[in-house]
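Trainee: Here is the input, now give the coordinates:
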Amino acid sequence: MQPIFHRVMSTSTALGLLAGLGIAGGMGLPLGIASAEAQDELNVYSARHYEADDALFSGFTKETGIEVNIIEGSDEELVTRIVNEGANSPADVLITVDAGRLWRADQEGVFQPVESEVLEERIPANLRHPDGHWFGFSTRIRTLYYNPEIVDEPPQTYEDLAAPRFEGLVCIRSSSNIYNLSLMASLIEHHGAEKAEEWANGVVSNFARDPQGGDTDQIRGVASGECGVALANHYYYMRLVRSDDDADQEVVENTELVWANQEGRGAHQNVSGAGVLQNAPHKDAAVKFLEYLATDEAQAYFANGNNEYPAVESALDNPVLEEFGRPKLDDVNVSVYGENQPEAQMIFDRAGWK
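Mentor: The predicted model follows:
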């Protein structure tokens, strides 16, 4: 069956074609994107690259009759495109991952505030922008992992990663990675910049190797014994748990997960979110789409498609996530991850965190 939404061209491909035609910045209404007169269509720019998201777009069309056109790209590409298109932009909604990226987009002035009783009721206040510029629809938890054959006393908190007992044992991604920037931003919020920098220095001293690879690579490093402990978003591990591949199952068998800071503020959570764009030609449809993302049906797609926790807790319907439970979570407003991001990067740089 053909999808009832339209995946248009990726933005990198589109910009390349436009450049070849001598059209700078992706201006206008290229690639068959709907014009403002076609009120039964919605144009979504998405930096989420999960096949399971197709169900979100199809589900919205089935429920509303509004067809969805999708442009995909990195968050940087999409925000640049929206800014360059200006008042002529056909984009209605931007979807991306991590509150730090949503903050970056908001700094460019691309979002408009949305007032919706549905969203205010369904989405917890700490998972959305205080003024309604964007809303988080799923959560991802930064999680600790360890190899029980190497580590006798596993870490229980993020702060433990700087403890001397883990010297030469920590595997983690680069400091430029948005997930780590947001974690550091949360540490700044909770402890202040001075203590957060002490932590960064301690973690760097404990590196098992120079930062490299993605989150799954950190987990595999723990399983292989190259590292004793690591940090990665929970859904990467859940993918391995649900995998039929023997090598993935071996990684799971050799790795233990720890929900961090359960005796204190709770585990660091981040969001995948979306907002209505400043020049959205189909604002009403865009708000309807955001409200649809908060329904139990759509929330279940987030949980089952990418093993993310739904922002609406009652919508959780994923056996693997239910098996691991829903940990105590840090309830700080995730918008501070963006606000503290510049200072977080400076701290990482001073600590020599590559």
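Trainee: Please make it C-alpha for all contacts and neighbour counts, starting now.
Mentor: OK.
Trainee: check contacts around the most centrally placed residue in the chain.
Mentor: By Cα atoms, centre = their mean, the chain has its centre lying nearest to Val97, at 2.8 Å. For Val97, the contacting residues are 47-48, 271-273, by Cα atoms under 8 Å, 6 or more residues apart in numbering.
Trainee: for the longest strand along the chain, packing partners?
Mentor: The residue-count maximum for a strand in the chain (DSSP state E) belongs to strand 135-146. Counting contacts by 3 or more Cα pairs under 8 Å, 6 or more residues apart in numbering; DSSP states H and E, strand 135-146 is packed against helix 215-224, strand 229-233, helix 234-242, strand 256-258, strand 269-276, helix 296-306, strand 309-310.
Trainee: Adding mean neighbour count and distance to Ile33, write the ones you listed out as TSV.
Mentor: Formatted as TSV, the helices and strands packed on strand 135-146 follow (neighbours: other Cα atoms under 10 Å; distance: least, Cα to Cα, whole Å):
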stretch	mean neighbour count	distance to Ile33
helix 215-224	22	35
strand 229-233	26	34
helix 234-242	19	33
strand 256-258	19	44
strand 269-276	26	17
helix 296-306	21	24
strand 309-310	28	30
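Trainee: ok, and what's touching whichever helix or strand comes after the longest strand of the chain?
Mentor: Next helix or strand after strand 135-146 toward the C-terminus (DSSP states H and E): strand 170-171. Residues from elsewhere that reach strand 170-171 (Cα under 8 Å, 6+ apart): 161, 203, 206-211, 218, 221-222, 227-231.
Trainee: 7 Å - rerun?
Mentor: The contact list for strand 170-171 (Cα atoms under 7 Å, 6 or more residues apart in numbering) reads 206-209, 211, 218, 227-230.
Trainee: roughly how far is that strand from the heart of the chain?
Mentor: 22 Å (Cα atoms, centre = their mean, to the nearest Å).
Trainee: for stretch 265-283, same thing?
Mentor: Here stretch 265-283 is found 10 Å from its chain centre; the criterion is Cα atoms, centre = their mean.
Trainee: and if you look at stretch 182-198?
Mentor: For stretch 182-198, the distance to the chain centre is 20 Å (Cα atoms, centre = their mean).
Trainee: For the comparison step, fold the sequence that follows:
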Amino acid sequence: MRRPLARSLTALAAAALTLPALTSCSDEPAGLVIYSGRNENLVGPLIEKLEKHLGTNVDVRYGDSAELSAQLLEEGDRTEAGLFLSQDAGALGALSKEGRLAQLPPKTLDRVAPTYRSAAGDWVGVSGRVRVVAYNPDKAPTPPDSVHDLVKPEWKGKIGFAPTNASFQAFVTGMRVLEGDEAARAWLKGLKANKPKAYENNLNVLDAVDSGEVSLGLLNHYYWYEQAAEKGADKLKAKVHYLPKGDPGGLVNVAGVGLVKGADKQQSAYAQKAADFLLSTESQRYFAAETKEYPLAAGVEQADGVPPLESLQPPKIDLGRLDSLKETLAMLQEAGLV
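Mentor: As a prediction, the model looks like this:
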């Protein structure tokens, strides 16, 4: 079970001024240095496999994706990092916009559909996740087909969400990109008026839905499937509903990788091999089986029971434009949700 990650306003505000404290998986001289916004508990087993694949030591420095992105911008060509493994596309988009990522070769990019990679060719998604509505059939027998319905009076006091969670904030950023700031601001104010219940993380939201504490909640799909695998689907009262017709609440976001521009020749070579490894069948099957995320490389199927990615109806969006997190955080604060 992954440990849910939260992103705080204080930490993000400080990111541009103070480099985050990072941890390394090894004190040995590194063949490859990775800045990882993904949880060590989640990707640790893959890093061990990567070390064997590369035949060299890998030094992973863990932190928040947005903070690591800010650090890479601060370091510039002085960075020791060869590869950036991000929890979300927004942090990769921020580096791409500033020209801090190197071009990836077509053979790497072409393993993933254009929707889930950089239009500039400098980052690529390695796993995907979709936003869903978790609902309790006893409390919400007919879940809404749009997040815009959540501001209606019938859902007052019945919604659970995790406002400090990076995926919720990415969803709000996506709404801003898709519908404009004024529409997103109005939705947030409407949500606040409906008195949603805030939780620390997505897993807490799912537990609240399952127990009937709230009628429905906003979270990523894999939390339900992980719980179903652990406890048995028949033991869960909560169900998941995929939003149709390109609704912004059905955003598909990705975790992805980019090669850091300015890295030395050896770092760059190892980083390229690492990116290809994360798109290999072995790694993609790991994401599907162990994390219940969507494998993005062609030819690898999702976990049993998870609907195929191509069957979903997510909004069409350039994921690199999810980089304006600072503005989203300010909007959430203005609405009184964080």
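Trainee: Just the TM-score for the two chains, thanks.
Mentor: Laid over one another, the chains give 0.81 as their TM-score (TM-score structural alignment, normalised by the length of structure 2), with 315 aligned residues with a Cα RMSD of 3.1 Å.
Trainee: With distance to Leu187 of structure 1 added, can I get the helices and strands packed on strand 135-146 of structure 1 in TSV?
Mentor: Shown next, in TSV, are these (distance: least, Cα to Cα, whole Å):
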stretch	distance to Leu187 of structure 1
helix 215-224	20
strand 229-233	15
helix 234-242	19
strand 256-258	18
strand 269-276	12
helix 296-306	26
strand 309-310	22
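Trainee: how about those, which one is nearest Glu76 of structure 1?
Mentor: Of all those, strand 269-276 sits nearest to Glu76 of structure 1, with 14.7 Å by Cα to Cα.
Trainee: Against structure 2, what's the mean shift for that closest one, could you check?
Mentor: In the superposition with structure 2, the average deviation recorded for strand 269-276 of structure 1 is 1.0 Å (mean Cα distance after the TM-score superposition for structure 1).
Trainee: residue range for that strand in structure 2?
Mentor: Using TM-score structural alignment, strand 269-276 of structure 1 corresponds to residues 252-259 of structure 2.
Trainee: rewinding a little: drop anything exposed from the contacts of strand 170-171 of structure 1.
Mentor: Among these, those classed as buried by neighbour count (16 or more other Cα atoms under 10 Å) are 206-208, 211, 218, 227-230.
Trainee: what's the farthest-apart pair in the contacts of Val97 of structure 1?
Mentor: Among the contacts of Val97 of structure 1, the pair separated by the greatest distance (Cα to Cα) is Ala47 and Val271, at 13.2 Å.
Trainee: about what we covered before: in a markdown table: the contacts of Val97 of structure 1, plus distance to Gln112 of structure 1.
Mentor: What follows is the contacts of Val97 of structure 1, written out as a markdown table (distance: Cα to Cα, whole Å):
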| residue | distance to Gln112 of structure 1 |
| --- | --- |
| Ala47 | 19 |
| Arg48 | 20 |
| Val271 | 19 |
| Ser272 | 18 |
| Gly273 | 14 |
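Trainee: so which of those residues persist in structure 2?
Mentor: Mapping the contacts of Val97 of structure 1 onto structure 2 (both residues aligned by TM-score structural alignment, their matches' Cα atoms under 8 Å) leaves 47-48, 271-273 still in contact.
Trainee: who touches the aligned residue in structure 2 for Ala185 of structure 1 in this structure?
Mentor: For Ala185 of structure 1, the aligned position in structure 2 is Thr173, judged by TM-score structural alignment. The contact partners of Thr173 of structure 2, taken as Cα under 7 Å, 6+ apart, are 322, 324-325, 328.
Trainee: Can you match those residues up with structure 1 and say which hold?
Mentor: Here the contacts of Thr173 of structure 2 are checked against structure 1 with both residues aligned by TM-score structural alignment, their matches' Cα atoms under 7 Å, and the contacts held in both are 322, 325, 328.
Trainee: Is Phe337 of structure 2 in a helix, a strand, or coil?
Mentor: To be clear, residue 337 of structure 2 is Leu; Phe isn't right here. What DSSP: H, G, I helix; E, B strand; the rest coil gives for Leu337 of structure 2 is coil.
Trainee: quick one: it from Lys197 of structure 2, how far?
Mentor: For Leu337 of structure 2, the distance to Lys197 of structure 2 equals 10 Å [Cα to Cα, to the nearest Å].
Trainee: Next: Leu104 of structure 2.
Mentor: Remark: distance between Leu104 of structure 2 and Lys197 of structure 2 (Cα to Cα) = 43 Å.
Trainee: Could you do Leu296 of structure 2 as well?
Mentor: 33 Å.
Trainee: for Ala208 of structure 2, same thing?
Mentor: Counting by Cα to Cα, the gap from Ala208 of structure 2 to Lys197 of structure 2 is 10 Å.
Trainee: Ok, Lys261 of structure 2 next?
Mentor: From Lys261 of structure 2 to Lys197 of structure 2 the distance is 43 Å (Cα to Cα).
Trainee: Counting neighbours, what do you get for Arg48 of structure 1?
Mentor: 17 (other Cα atoms under 10 Å).
Trainee: got it, and Gly160 of structure 2?
Mentor: Quick note: Gly160 of structure 2 (other Cα under 10 Å) scores 28 neighbours.
Trainee: cool, and the one 4 residues further on?
Mentor: Residues lying near Thr164 of structure 2 (other Cα under 10 Å) number 22.
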